[in-house]
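> I would like to see how this sequence folds:
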Amino acid sequence: MADVTLMKTPAETALVQAFDAAKTTLPGSAESRAEAFELFAERGLPHRRVEEFKYTDLRSLMREAAPFAPTPSAQEAKAALQNAKALPGVEALQIPFVNGHLVRDAIDFAALPEGVEIVPLADALTDGHDWLAKLSPIEWARQNPVYQLNSAFMADGVLVRLWGDVTTPVHLRFVTSSALAVATATRILVIVEQGASVTLFETHESTNGANHQPNDVVELLAGDNANVHHVRVNAEGDQALALSTFAVKLGADVMFNTVNVSAGSNVSRHQVFAVFEGENTKAQINGATMLKSRQHGDTTLIAEHAAPHCESRELFKTVVDDEATGVFQGKIIVPHQAQKTDGRMMSAALLLGDGASMNNKPELEIFADDVQCAHGATCGQLDEDLLFYLMARGLPKKEAESLLVQAFLGEAIETVENEGAREALVGIVESWLRARG
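Prediction:
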């Protein structure tokens, strides 16, 4: 029988050519990069026959691969950061990236707050920094083709170590300002030491009208008794194809809270891989997604309870308008040793447009016998009785709809403890609703 050779798409061909051209110039181990790219090259861009990408066919959606962005000039970087507006008014230590490159001049490395240490990834890869051994801590991510693409091309990022009570939040800012289509591949590693209490903000912004293609990875390791609050915002431009991965490994007795708010991108896929490595850890993993026009928004979650006596709550709210498409895929995994696990996952979608669609796929994979786990999914329109009630009291229909949508999404956002960040997220929801008309 003759061998069957899969034809590469133009995007896959361009990625192969880009890697061949860049592999000798990128910092760090050429061998590990080649290994990561080989795993991608063997399978190519994932498509609908790959179960994890059944609803987000990247081979079809990514028709061309944009070139990787060059380092911006100091003037370009300064202008890009001044024009960025995500999480306005929130005080934090900023670690900014423009077009995928760390803006070193914006960080005073000699005057960092107590409990914060930052190492540029490019320097760490060149010098063989000890912390590099902590990269790629989760097997679920290492098996993922989007993650492997980032591992092959990552050229810039930071390693951040946090300890003690870090009173100043840390803000990872990603801004793409190029007028042309460009790709980025940043990698962030955040190490939260035992007993530390930290707040981490992460915002992604880009200009409208350009087919930007970010593929960014943030990995977080939380030591025992740590308290971590994480807020992420997708405010990418209207033509962006945004791929992102958040991989977190939690020690024992950790309190962890993360919220992802997404209103940007033409196509987005946000992947969350969470592993409960220590006992008695509690995590709240939330998401609020707003889609309109022909946007496609995918949130994919794997939460592995690898240790007993852990608790997780996953709540994802999606509002879909016009002819947009929403996707939620979530799986809670409980191996045999993780007795006394308490995991509850819920995905709720609100369809505002006649052409709007939502794909929900919650799953439980349980091998322990003493657990409390549940999952659910709902999909529907605004409650007509509530809408009539508000309109009967003098509210115009659009304003009444907006109040109901805000209440629907607010449940996912209200867990944010930082008041300034919570108000900024509410502002994102309100801006989306105003743009709706």
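
> going forward, measure contacts between C-alpha atoms and count neighbours the same way
Fine.

> ranges for the strands of the stretch 151-300 of the chain?
156-162, 170-176, 183-184, 186-192, 197-206, 213-222, 227-235, 241-250, 255-262, 267-276, 282-291, 296-305 (DSSP state E, counting those that start in this stretch).

> show me what the first one is packed against.
By that I understand strand 156-162. Applying 3 or more Cα pairs under 8 Å, 6 or more residues apart in numbering; DSSP states H and E, we find strand 156-162 packed against strand 101-102, strand 116-120, helix 121-127, strand 186-192.

> need the ones you listed in a markdown table with mean neighbour count and distance to L386, can you?
Listed next are the helices and strands packed on strand 156-162 as a markdown table, based on neighbours: other Cα atoms under 10 Å; distance: least, Cα to Cα, whole Å:
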| stretch | mean neighbour count | distance to L386 |
| --- | --- | --- |
| strand 101-102 | 24 | 48 |
| strand 116-120 | 17 | 48 |
| helix 121-127 | 17 | 52 |
| strand 186-192 | 23 | 44 |
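
> quick one more, to check against the first:
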Amino acid sequence: MAIVTPLKTAAEQTLVQQFAEAKGELPGGPAVRKLREDAFAGFEAKGLPHRRLESWRYTDLRSLLREARPLADGAKETEAVTARLASLSLTGLRLVLIDGVFAPELSALDAIPEGVTVHSLADALVQPRDDLGRILSGPSVGADDAGLALNTALMRDGVFVEIAEGTELSQPIVIIALASAESERAVFSRSVVLAGKGAKGTVVEVSEAAGSAAQQVNGAIVFETGDESEIQHVRLLTRQQAASVEVQSLLVTVGASAKFDSFALVCNAGTVRQQHFVRFAGEHSEIGLRGVNLINKAQHSDVTLIVDHAVPHGTSRELYKTIAGGEATGVFQGKVVVRPHAQKTDGGMKSNALLLNEGATMFNKPELEIFADDVVCGHGATVAQIDGDQLFYLMARGLPRVQAEALVLQAFAGEAAEFIADEAVRELVMGEVEGWLHAREAAAEVSTV
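Next up is the predicted model:
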């Protein structure tokens, strides 16, 4: 029987060469090295994800990455990085990654609160921890993803944060990931947050390009939260170059009687794929996944998630709002899996999109896989234009059309952002939304002159 071997693209060939050259100097002991080898073997067998894979149907990474850029190999502080860090108004424990590498000299390590420990991922990878392999692997529902496997193989650094049992954080932990390069680079990083029993706090991720060159970013963050914990995660993917390609994976395992919420804002980006692999590991827990995608021109934002109800008495909610103009493309693929023994599951999933013109596109694909009979689960998806009655109401009271549209769109996005518990972080998110809407308003005014 003939064996068909698929031809590797130029990018895939480069990645094979890069891994062969870099694996000897990437951080990690024998167990981590084996994890990298196994992950890359899985990636090499499949290649870059493409449209023939159902979970990557709408984001063809093989076509997007015609060439694999050189690997970023160190934290380089530039004037642009310094300026951007100075302009960020977020307060809390600031942890800075430059080109995927932890930069302690730019981080606020003297402000680490009691009950929190921070290491670079590179340091954590060489520690003799028996649980390291499990932590890095994350939920099993993400095990077959080629994009995540590539991150596992090539992850260079990140932050490793542990929040001790019973610790309640008064201010957020802020992870700022900046791409500094003036030339195109590929960045592979992974961060880990371990929250003990009863821990409470907020973790904010900020991912931006401080340099002028488009980057290829493959990042991941892992959360393991203990019983009775309450953790909120907020991600801001903003200020990217138009030609950038970014894949961000969120891996979450939640204990019993716990609460985990995640919110993500995408705006002023190029091509972004967010993939969430989330697992209930204990009963009577609540998980919320929400986000707002603001896209225009030729931008592309893909949200793909799998929520694994592996135990009974779990509650999950997903809500994503997309506003698309120009020739932008929005994607929502959500899957909720209810295992046979996961009775009393309560799941609700919703994706709402507003298309601002005929050139914009939205793909919605919500799914439920239910193998238990005593559950309450549902999903919904809508794609529409701005409500004409709402516009008429505002314009009849003297508002120009573009301002009336901005108010309607702000309220639409705010329905998802209102779930952010930290008031300062919520205001920051809505400030970014308002800035995007003001830029759209200004562009519309210029076009009518």
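
> how alike are these chains, TM-score-wise?
After superposition, the two chains reach a TM-score of 0.96 (TM-score structural alignment, normalised by the length of structure 1), with 434 aligned residues with a Cα RMSD of 1.6 Å.

> follow-up on the earlier one: could you dump the strands of the stretch 151-300 of structure 1 to JSON lines with distance to C379 of structure 1?
Below are the strands of the stretch 151-300 of structure 1 laid out as JSON lines (distance: least, Cα to Cα, whole Å):
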{"stretch": "strand 156-162", "distance to C379 of structure 1": "38"}
{"stretch": "strand 170-176", "distance to C379 of structure 1": "32"}
{"stretch": "strand 183-184", "distance to C379 of structure 1": "34"}
{"stretch": "strand 186-192", "distance to C379 of structure 1": "35"}
{"stretch": "strand 197-206", "distance to C379 of structure 1": "28"}
{"stretch": "strand 213-222", "distance to C379 of structure 1": "29"}
{"stretch": "strand 227-235", "distance to C379 of structure 1": "23"}
{"stretch": "strand 241-250", "distance to C379 of structure 1": "25"}
{"stretch": "strand 255-262", "distance to C379 of structure 1": "18"}
{"stretch": "strand 267-276", "distance to C379 of structure 1": "20"}
{"stretch": "strand 282-291", "distance to C379 of structure 1": "14"}
{"stretch": "strand 296-305", "distance to C379 of structure 1": "15"}
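
> closest to E38 of structure 1 out of these?
With Cα to Cα as the criterion, E38 of structure 1 lies closest to strand 213-222 of the strands of the stretch 151-300 of structure 1, at 17.5 Å.

> so where is that closest one in structure 2?
Strand 213-222 of structure 1 corresponds to residues 216-225 in structure 2, going by TM-score structural alignment.

> now which residue in structure 1 aligns to P400 of structure 2?
In structure 1, the residue equivalent to P400 of structure 2 is P396, according to TM-score structural alignment.

> give me the neighbour count for the counterpart of A185 of structure 1 in structure 2.
Correspondence of A185 of structure 1 to structure 2, assessed by TM-score structural alignment: F188. Using other Cα atoms under 10 Å, F188 of structure 2 has 26 other residues around it.

> F188 of structure 2 reaches I98, doesn't it?
No. Judged on Cα atoms under 8 Å, F188 of structure 2 makes no contact with I98 at a distance of 11.2 Å.

> so what's L102 of structure 1 up against?
Residues counted as contacts of L102 of structure 1 (Cα atoms under 8 Å, 6 or more residues apart in numbering) are 95-96, 120, 156-158.

> need those residues in CSV with distance to G89 of structure 1, can you?
As requested, the contacts of L102 of structure 1 are arranged in CSV below (distance: Cα to Cα, whole Å):
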residue, distance to G89 of structure 1
I95, 16
P96, 16
P120, 26
D156, 27
G157, 24
V158, 24
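
> which of these ranks first by neighbour count?
That'd be G157 among those, by other Cα under 10 Å, with 28 neighbours.

> hmm, back to that, average offset between the match of strand 213-222 of structure 1 and structure 1?
Taken over the aligned residues, the distance from stretch 216-225 of structure 2 to structure 1 averages 0.5 Å (mean Cα distance after the TM-score superposition for structure 1).

> just to revisit the earlier point, the helices and strands packed on strand 156-162 of structure 1 into TSV, with extra columns for distance to M1 of structure 1?
Converted to TSV, those look like this (distance: least, Cα to Cα, whole Å):
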stretch	distance to M1 of structure 1
strand 101-102	49
strand 116-120	51
helix 121-127	45
strand 186-192	43
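
> and of the ones you listed, who's closest to Q329 of structure 1?
Counting by Cα to Cα, Q329 of structure 1 lies closest to strand 186-192 out of those; the figure is 23.7 Å.

> and that closest one, what does it pack against?
Where contact means 3+ Cα pairs under 8 Å, 6+ apart, strand 186-192 of structure 1 is packed against helix 145-153, strand 156-162, strand 213-222.

> tell me the angle the first one makes with strand 267-276.
Orientation note: helix 145-153 of structure 1 sits at an angle of 90 degrees relative to strand 267-276 (axes from the mean of the first three to the mean of the last three Cα atoms, to 10 degrees).
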